[in-house]
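Enquirer: Build me a structure from this.
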Amino acid sequence: MTAIVCVDKNWAIGRENRLLFRISADLKHFRALTTGKTVVMGKNTLLSLPGAKPLPDRRNLVVSTTMAPREGVEIARSIEEAAALAGEDAVLMGGAQLYRALLPRCERVLVTQVDAAAEGADAFFPNLDAAPDWTVETVGEWQEENGLRFRYVDYVRRT
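Expert: Take a look at the predicted model:
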């Protein structure tokens, strides 16, 4: 499994169930990397999507013990069930609790690093730079959009 995440300087990922940054280039990057794949998310992440609708052209797998069935969504009732249903090519897209629970099953993390510190963040991704079992594989060039500098950094699990 691969995780994909957008973080600020402090590895913050969200505030009040919303993304911290809206960078159109990053959204296109996300779409390109996830289209045609299984995306794994928690219920709150699904509810935070536009219209609370599943992402098009992807298999949407939601991990929730309480969510009622809904069109276009498969529901896993546990982390173990999600991991079994997801398969190796799945992309984990959050939220924070699910990242923490499934990160040990990930072999790669695709990070969008934003060169800013978001105020009021209440959801965080584990700091991979401080984690001994992760190493940087590639670092992209800094880009800028709407005054925000960002780059793509790919991490792989150390073997």
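
Enquirer: only C-alpha atoms for contact and neighbour calcs from this point on.
Expert: Noted.

Enquirer: What ranges does the protein have for its helices?
Expert: Using DSSP state H, the helices of the chain run over 24-34, 43-48, 79-86, 96-102.

Enquirer: how big is the angle separating the longest strand along the chain from helix 24-34?
Expert: For the chain, the longest strand by residue count, based on DSSP state E, is strand 148-157. Taking axes from the mean of the first three to the mean of the last three Cα atoms, to 10 degrees, one finds that strand 148-157 is oriented at 30 degrees with respect to helix 24-34.

Enquirer: One more, so I can put them side by side:
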Amino acid sequence: MIHKNISIIVAIAENFAIGKNNDLLFHLPNDLKRFKEITSGHSLIMGRNTLLSLPKWPLPNRRHIVITDKEDDVFPGCEVVFSIEEAIEKVTNEKEAFIIGGGMVYRQFYPVAGKLYLTLVHKPFDADVYFPEIDYLEWKETSREDFFDEKNDFNYSYLNLERKDI
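Expert: Sure, this is the predicted structure:
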């Protein structure tokens, strides 16, 4: 079942790479600003490693829901759940909630998410975590902005996509 209020926000390389050694593959300050603007005031759903990789948490003005399989996990300022179903239940009445990683969480939510907010870097990267391959035929592009990052010497795009079958 597709959940219209579940959105995925992710920065991916053209080969669907998203991370290596529990860190991001590239540093795009404007993308971090975009992330803050889009997610501010909303719930964030993430795995425990994603939470622990944040420089400081909880992020201001956002509810944090952490999916873990460790019964004794406690993260001050965050809510802990043990399944994606439990996470979805916590945000049922919200207009929009954001899945922010990591790889396993993205794979579990990809089939049920109604929207994708992609930062697509037009270059492949070596990684140990990948986003599920996107079938663009299942999605409708609602907006796109293209950029060139001189510091990193690559092009990237912001793509907002909505699932066609909802």
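
Enquirer: Would you mind reporting the TM-score between them?
Expert: The TM-score (TM-score structural alignment, normalised by the length of the first structure) is 0.91; 156 aligned residues with a Cα RMSD of 1.5 Å.

Enquirer: ok, back up a step: Arg58 of the first structure is nearest to which of the helices of the first structure?
Expert: Comparing these against Arg58 of the first structure with Cα to Cα, the closest turns out to be helix 24-34 (7.1 Å).

Enquirer: counterpart of that closest one in the second structure, which residues?
Expert: Helix 24-34 of the first structure lines up with residues 29-39 of the second structure when matched by TM-score structural alignment.

Enquirer: Now that stretch: buried residues?
Expert: For stretch 29-39 of the second structure, a neighbour-count test (16 or more other Cα atoms under 10 Å) marks 31, 35, 39 as buried.

Enquirer: ditto for stretch 135-154 of the second structure
Expert: Counting neighbours by 16+ other Cα under 10 Å, the buried set in stretch 135-154 of the second structure is Trp139.

Enquirer: Contacts for it next, please.
Expert: Taking Cα atoms under 8 Å, 6 or more residues apart in numbering as the criterion, the residues outside stretch 135-154 of the second structure that touch it are 121-123, 155-165.

Enquirer: One more pass at 10 Å, please.
Expert: Judged by Cα atoms under 10 Å, 6 or more residues apart in numbering, the contacts made with stretch 135-154 of the second structure from elsewhere in the structure are 26-28, 30, 114-123, 155-165.

Enquirer: Of these, keep whichever come out buried.
Expert: With neighbours counted using 16+ other Cα under 10 Å, these contain these buried positions: 28, 114-121, 156-163.

Enquirer: Could you check how far Pro105 of the second structure is from Asp128 of the second structure?
Expert: Quick fix: residue 105 of the second structure is Val, not Pro. For Val105 of the second structure, the distance to Asp128 of the second structure (Cα to Cα, to the nearest Å) stands at 15 Å.

Enquirer: ditto for Phe109 of the second structure
Expert: Applying Cα to Cα, one obtains 19 Å for the distance of Phe109 of the second structure from Asp128 of the second structure.

Enquirer: more crowded one of these two?
Expert: Neighbours around Phe109 of the second structure and Asp128, counted as other Cα atoms under 10 Å, are more numerous at Phe109. The numbers are 21 against 13.

Enquirer: What's the more buried one aligned with over in the first structure?
Expert: Using TM-score structural alignment, Phe109 of the second structure lines up with Leu102 in the first structure.

Enquirer: Let me know the closest of the buried residues of stretch 29-39 of the second structure to Ile18 of the second structure.
Expert: Among the buried residues of stretch 29-39 of the second structure, Asp31 lies closest to Ile18 of the second structure (Cα to Cα), at 13.8 Å.

Enquirer: got the contact list for the closest one?
Expert: With contact taken as Cα under 10 Å, 6+ apart, Asp31 of the second structure is in contact with 10-11, 37, 118-119, 156-158.

Enquirer: which one of those is nearest Val66 of the second structure?
Expert: The closest of those to Val66 of the second structure turns out to be Val10 (Cα to Cα; 16.7 Å).

Enquirer: what does the closest one align to in the first structure?
Expert: So Val10 of the second structure corresponds to Val5, using TM-score structural alignment.

Enquirer: residues near its match, how many?
Expert: For Val5 of the first structure, the tally of surrounding residues (other Cα under 10 Å) stands at 21.

Enquirer: Give me the distance between it and Glu80 of the first structure.
Expert: If you measure Val5 of the first structure against Glu80 of the first structure using Cα to Cα, the figure is 21 Å.
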